[in-house]
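Student: let me see the structure of the following:
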Amino acid sequence: MPAHQSDIPADEDFQLLAHLESGRAIIGEAQFLPGYSLLLSGVPGVDRLTDLPRSARVAFLADMEAVGEAVERVCQRDSDFRRINLEIQGNLTPKLHAHIWPRYEWEPAAVRFHQVARHPKERWHDPATRLGPQHTPLRDALRAELAIVVKQNQSMPNG
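Tutor: Model prediction:
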């Protein structure tokens, strides 16, 4: 099962990608799918998207899409990049958060076209792919691209 991170991680500064309207975007600790990121709601006590008023729901979904677009732009630099999966689950952690998963051609065939949660348990906790200093260039690229996406979205009509 995934290492859920809906509370602010111990090393927030390293993981933080951006403060957004609806919460914080962070790079995930489990980087077996490079670029994995999360959007953590900034509203205390909110478990479900439907717990928010409509305007806050729209803001959360817009921020989730912006993080997804930034992750896609960065990860498509890898020729094996396939797509982005956006998920709001909350099955284990009762705090509103979204997972942004890049998907790649090199993923094992048994899980390539299924939910990320089907990846073997060992992958979730593999020290070789745990977030660390080796991910600084990826994190920095995600931060920069997310800033660009947010700025572009703000300049769009109704953005």
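Student: only C-alpha atoms for contact and neighbour calcs from this point on.
Tutor: Noted.
Student: quick one: the strands in the protein?
Tutor: 16-19, 23-27, 37-41, 81-87, 97-104 (DSSP state E).
Student: ok, the residue nearest the centre of the chain to residue 50 distance?
Tutor: In the chain, the C-alpha closest to the average C-alpha coordinate belongs to residue 37, at a distance of 2.4 Å (Cα atoms, centre = their mean). Per Cα to Cα, to the nearest Å, residue 37 is found 22 Å from residue 50.
Student: could you do residue 76 as well?
Tutor: 32 Å.
Student: settle it for me: which of the two has more neighbours?
Tutor: Each of residue 76 and residue 50 has its neighbours counted (other Cα atoms under 10 Å); residue 76 has more, 16 against 11.
Student: correct me if wrong: residue 6 contacts residue 91.
Tutor: No. When contacts are counted by Cα atoms under 8 Å, residue 6 is not listed as touching residue 91 (11.5 Å).
Student: another for comparison:
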Amino acid sequence: MGDWRTDRIGSARRGENPTVLARMPSGFAVIGDVQWLPGYCVLLADGPEIGGLSDLPRDKRLEFLGSMAELSRAVEIACDELYDGFRRVNVEILGNTDPYLHAHVWARYEWEPAELIGKPVWLYPSEHWSDPATALGPDHDTLRAAIVRHLSEPI
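Tutor: Reported below is the predicted structural model:
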């Protein structure tokens, strides 16, 4: 078994991806490897051959977008419950780096630096992606449980 990070979708299918929160109708809800903005999650489309949203037939596009909305809602409720200064959730489908369809769900906070609070998270310094202080770990178990709980609630 290789590193699950090299095949995030395949490892999720095999039950080997430790970041999986839930199986969604269109893929997998996963919590981000980093949590400098607590609540960061990603929706992975089930199929690495899916390069982008337009590669899906209409019914599957709507299914993916519906799953994305459900994950966003769960993150919003969980972060509002758990963290002071929660503002909103930002959702992005970019496709600039990874060649498979996925959507980023970012919780945003009032306590973010003034020069970044109204801008895309990608403008944060690159060190945030590798800072051990904000890496996903056991201290995020309560957050994980809250997101999973809200994913399982009827809308």
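Student: which one of residue 6 and residue 91 of the first structure is surrounded by more residues?
Tutor: Legend: neighbour count by other Cα under 10 Å for residue 6 of the first structure and residue 91, higher for residue 6 (20 against 9).
Student: for that one, give me its contacts.
Tutor: Contact analysis of residue 6 of the first structure by Cα atoms under 8 Å, 6 or more residues apart in numbering lists 40, 93, 95, 96, 97.
Student: in the second structure, what residue corresponds to the fourth one?
Tutor: Read that as residue 96 of the first structure. In the second structure, the residue paired with residue 96 of the first structure is residue 101, using TM-score structural alignment.
Student: which residues sit in contact with that match?
Tutor: Contacts of residue 101 of the second structure by Cα under 8 Å, 6+ apart are 44, 45, 48, 50, 51, 52, 53, 93, 95.
Student: most widely separated two among those residues?
Tutor: 48 and 93 (15.0 Å; Cα to Cα).
Student: now do the helices in the second structure.
Tutor: 8-13, 58-82, 141-151 (DSSP state H).
Student: so which of those comes closest to residue 125 of the second structure?
Tutor: helix 58-82 (22.8 Å).
Student: enumerate the positions of stretch 18-31 of the first structure that are buried.
Tutor: 18, 20, 22, 23, 24, 25, 26, 27, 28, 29, 30, 31 (16 or more other Cα atoms under 10 Å).
Student: what's the third one aligned with over in the second structure?
Tutor: Just to be clear, that refers to residue 22 of the first structure. Per TM-score structural alignment, residue 22 of the first structure is aligned with residue 26.
Student: cheers, nothing more for now.
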